[in-house]
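Asks: Quick one, what's the 3D model for this:
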Amino acid sequence: METSSVPSLNGAYGITGNPVANNEITEETFLQLLTVQLQHQDPLQPASDLEFIQQMATFASLEQQRITNDNLEVLQVYQGSINNSNALGIVGKDVKIFDGSVTHEEGDVHTFYFQDDSEAVRAHLEVRDEAGDIVYTTQLPAGQDGEQRFLWNGRDDDGNVLPAGKYEATIRLENADDEYFQTPVFQTKRINGVSYENGTIMVLVDGDRLPIEQVVEVYEPGYAGTNTAEGPEDGGGEEATSDPDFKTNWPFTVIAGGR
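Replies: Predicted coordinates:
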């Protein structure tokens, strides 16, 4: 029995071009199909007005979707350009930024803030060096909603002056049920520059690159103070609490209620 090949529908009806992958139909393919359908419909049984209107509505929808997608791409580029320009405006400004790290030099006193919670009974502070080793730990009073401030003069648990380098302070709050939860630590720092990395804006502070999303407030230079200040040589400062469970060799000052 002889066999014969059957031409593809595309070839039979004059539709050219590459096949559409994943069964997706493009605007051009749809228009070709609609044109071929009109050319080859039975003159005695043409497509009904309703069917034709539905097909044209589908075509209009595809066209609108294409235009919308093009506009969205333009808006994304435009928005990215605006964001980049706005980021340049904070260079040289002081910002409040979620960041517990500092570049310490001998004699510096670093000012940190943390978000307190009324359900907390105490805050546990840890300071780590670049190697991740804990160099200072203590407890801070807690239990007030809002910002709390503490100062660190760069000394360890024994009151020894620590060498210059990178350090990071973290705070964990403890509630009455002995449950612990992390709370953000933030500082006021000067923005030295910005960089653009893989579509993300990074701010340059103290030699670090941090996502701009970590910036929560922007100030004119000097308005909000700085993250370091000259402290007393003996590292003294007022005692934060009379609780005997707290260490007495405090290199920290806690100021209740924020700045």
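Asks: only C-alpha atoms for contact and neighbour calcs from this point on.
Replies: OK.
Asks: just the helices in the protein please.
Replies: In the chain, the helices defined using DSSP state H lie at 9-12, 27-40, 49-88.
Asks: Just give me how far the first one sits from the chain centre.
Replies: When C-alpha coordinates are averaged (C-alpha atoms, centre = their mean, to the nearest Å), helix 9-12 and its chain have centres 52 Å apart.
Asks: Check which residues of it are buried.
Replies: Buried residues in helix 9-12, counting neighbours by 16 or more other C-alpha atoms under 10 Å, are absent.
Asks: Packed most tightly, which of the helices of the chain would that be?
Replies: Highest mean neighbour count among the helices of the chain (mean count of other C-alpha atoms under 10 Å): helix 27-40, with a mean of 14.
Asks: Can you list the helices and strands that that one packs against?
Replies: helix 49-88 (3 or more C-alpha pairs under 8 Å, 6 or more residues apart in numbering; DSSP states H and E).
Asks: and the angle from the helix it packs on to helix 27-40?
Replies: Inter-element angle recorded for helix 49-88 and helix 27-40: 170 degrees (by axes from the mean of the first three to the mean of the last three C-alpha atoms, to 10 degrees).
Asks: isn't residue 63 right next to residue 27, touching?
Replies: Yes - Residue 63 is in contact with residue 27 according to C-alpha atoms under 8 Å; the separation is 6.6 Å.
Asks: one more, for comparison:
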Amino acid sequence: MQKATQSLGQDDFLRLLTTQLQNQDPMQPMDNGEFLGQMAQFSTVSGIQDMQASMSQLASSLQSNQILQASMLVGRDVMVASDVSYLTDEGTLQGGVDMPAGGQLIVDILDSSGQVVRNMDLGVQGAGVVRFGWDGTTESGEALEPGAYGMQARMLLGNQTYALDTLAVSRVNSVDLSSNGLMLDVRGLGSVSLNDVWQIG
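Replies: Modelled structure (predicted):
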């Protein structure tokens, strides 16, 4: 048994209007203003429905385009805000720091227990995103295992020290469409929103 529709289409409206005209009291015919008002009301409703359908199609098209663009990131490196980055099997960890102004930049690399395993003085840097790399070795030259390592950055400006946010650079393993939007599975970082990507490559 088919479920009865709960909405009126254009044909239904015109059929009702024709029936209303045919059965109106000839001594008290429908006022022209009332007739035009009903037509205008239907046109408005119909226009809104058409606009909603168009917006739905546009949203679907934009989402499909976004998914296609995100899928092209698989296998590529992205830069995202994070205090953790990934040391690869090749022995390289890449990161960045968003410098609000020029100053001396120092980055510490930390192990899983929070201990500093490498202190890197990157010298005086200008404002903007400064990228850096770590070869996976400690201060004594010991090579550490691949995996996730913490990052801390600070800027020395005169006699003042300022803590700065760090950025991680790592590879996209896969793309997933969830209720939170498009999410990237980034190696060593887990699930990251596409909107949180600072740079590609």
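Asks: hang on, the earlier thing: mind giving me CSV with the helices of structure 1 and columns for distance to residue 174 of structure 1?
Replies: Below are these laid out as CSV (distance: least, C-alpha to C-alpha, whole Å):
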stretch, distance to residue 174 of structure 1
helix 9-12, 71
helix 27-40, 60
helix 49-88, 37
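Asks: now the lengthiest strand in structure 2: how far from the chain's centre is it?
Replies: Ranked by residue count and defined by DSSP state E, the top strand of structure 2 is strand 166-178. Per C-alpha atoms, centre = their mean, the displacement of strand 166-178 of structure 2 from the mean C-alpha position of its chain is 11 Å.
Asks: got a list of contacts for it?
Replies: Here strand 166-178 of structure 2 makes contact (C-alpha atoms under 8 Å, 6 or more residues apart in numbering) with 67, 70-71, 73-86, 93-98, 151-153, 182-189.
Asks: Any of those residues buried? List them.
Replies: Counted by 16+ other C-alpha under 10 Å, those give 67, 70-71, 73-74, 77-86, 93-98, 151-153, 182-189 as buried.
Asks: Now, the residues you listed that are in strands?
Replies: 77-81, 84-86, 93-98, 151-153, 182-186.
Asks: residues near the residue mapped onto residue 193 of structure 2 from structure 1, how many?
Replies: Mapped onto structure 1 by TM-score structural alignment, residue 193 of structure 2 lines up with residue 211. Residue 211 of structure 1 has 17 neighbours, counted by other C-alpha atoms under 10 Å.
Asks: for residue 211 of structure 1, what are its contacts?
Replies: 200-203.
Asks: could you dump those to JSON lines with distance to residue 190 of structure 1?
Replies: Listed next are the contacts of residue 211 of structure 1 as JSON lines, based on distance: C-alpha to C-alpha, whole Å:
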{"residue": "200", "distance to residue 190 of structure 1": "20"}
{"residue": "201", "distance to residue 190 of structure 1": "16"}
{"residue": "202", "distance to residue 190 of structure 1": "14"}
{"residue": "203", "distance to residue 190 of structure 1": "10"}
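Asks: Still touching in structure 2? Go through these.
Replies: For these, the aligned pairs still in contact in structure 2 (both residues aligned by TM-score structural alignment, their matches' C-alpha atoms under 8 Å) are 200-203.
Asks: Of all pairs in the residues you listed, which one is the farthest apart?
Replies: 200 and 203 (10.0 Å; C-alpha to C-alpha).
Asks: So for residue 123 of structure 1, which of the helices of structure 1 sits nearest?
Replies: The nearest among those, by C-alpha to C-alpha, is helix 49-88 at 34.3 Å.
Asks: Now the closest one on structure 2. Mean distance?
Replies: Aligned to structure 2 and superposed, helix 49-88 of structure 1 gives a mean residue distance of 1.9 Å (mean C-alpha distance after the TM-score superposition for structure 1).
Asks: What helices and strands are in contact with that helix?
Replies: Going by 3+ C-alpha pairs under 8 Å, 6+ apart, helix 49-88 of structure 1 lies up against helix 27-40, strand 193-197.
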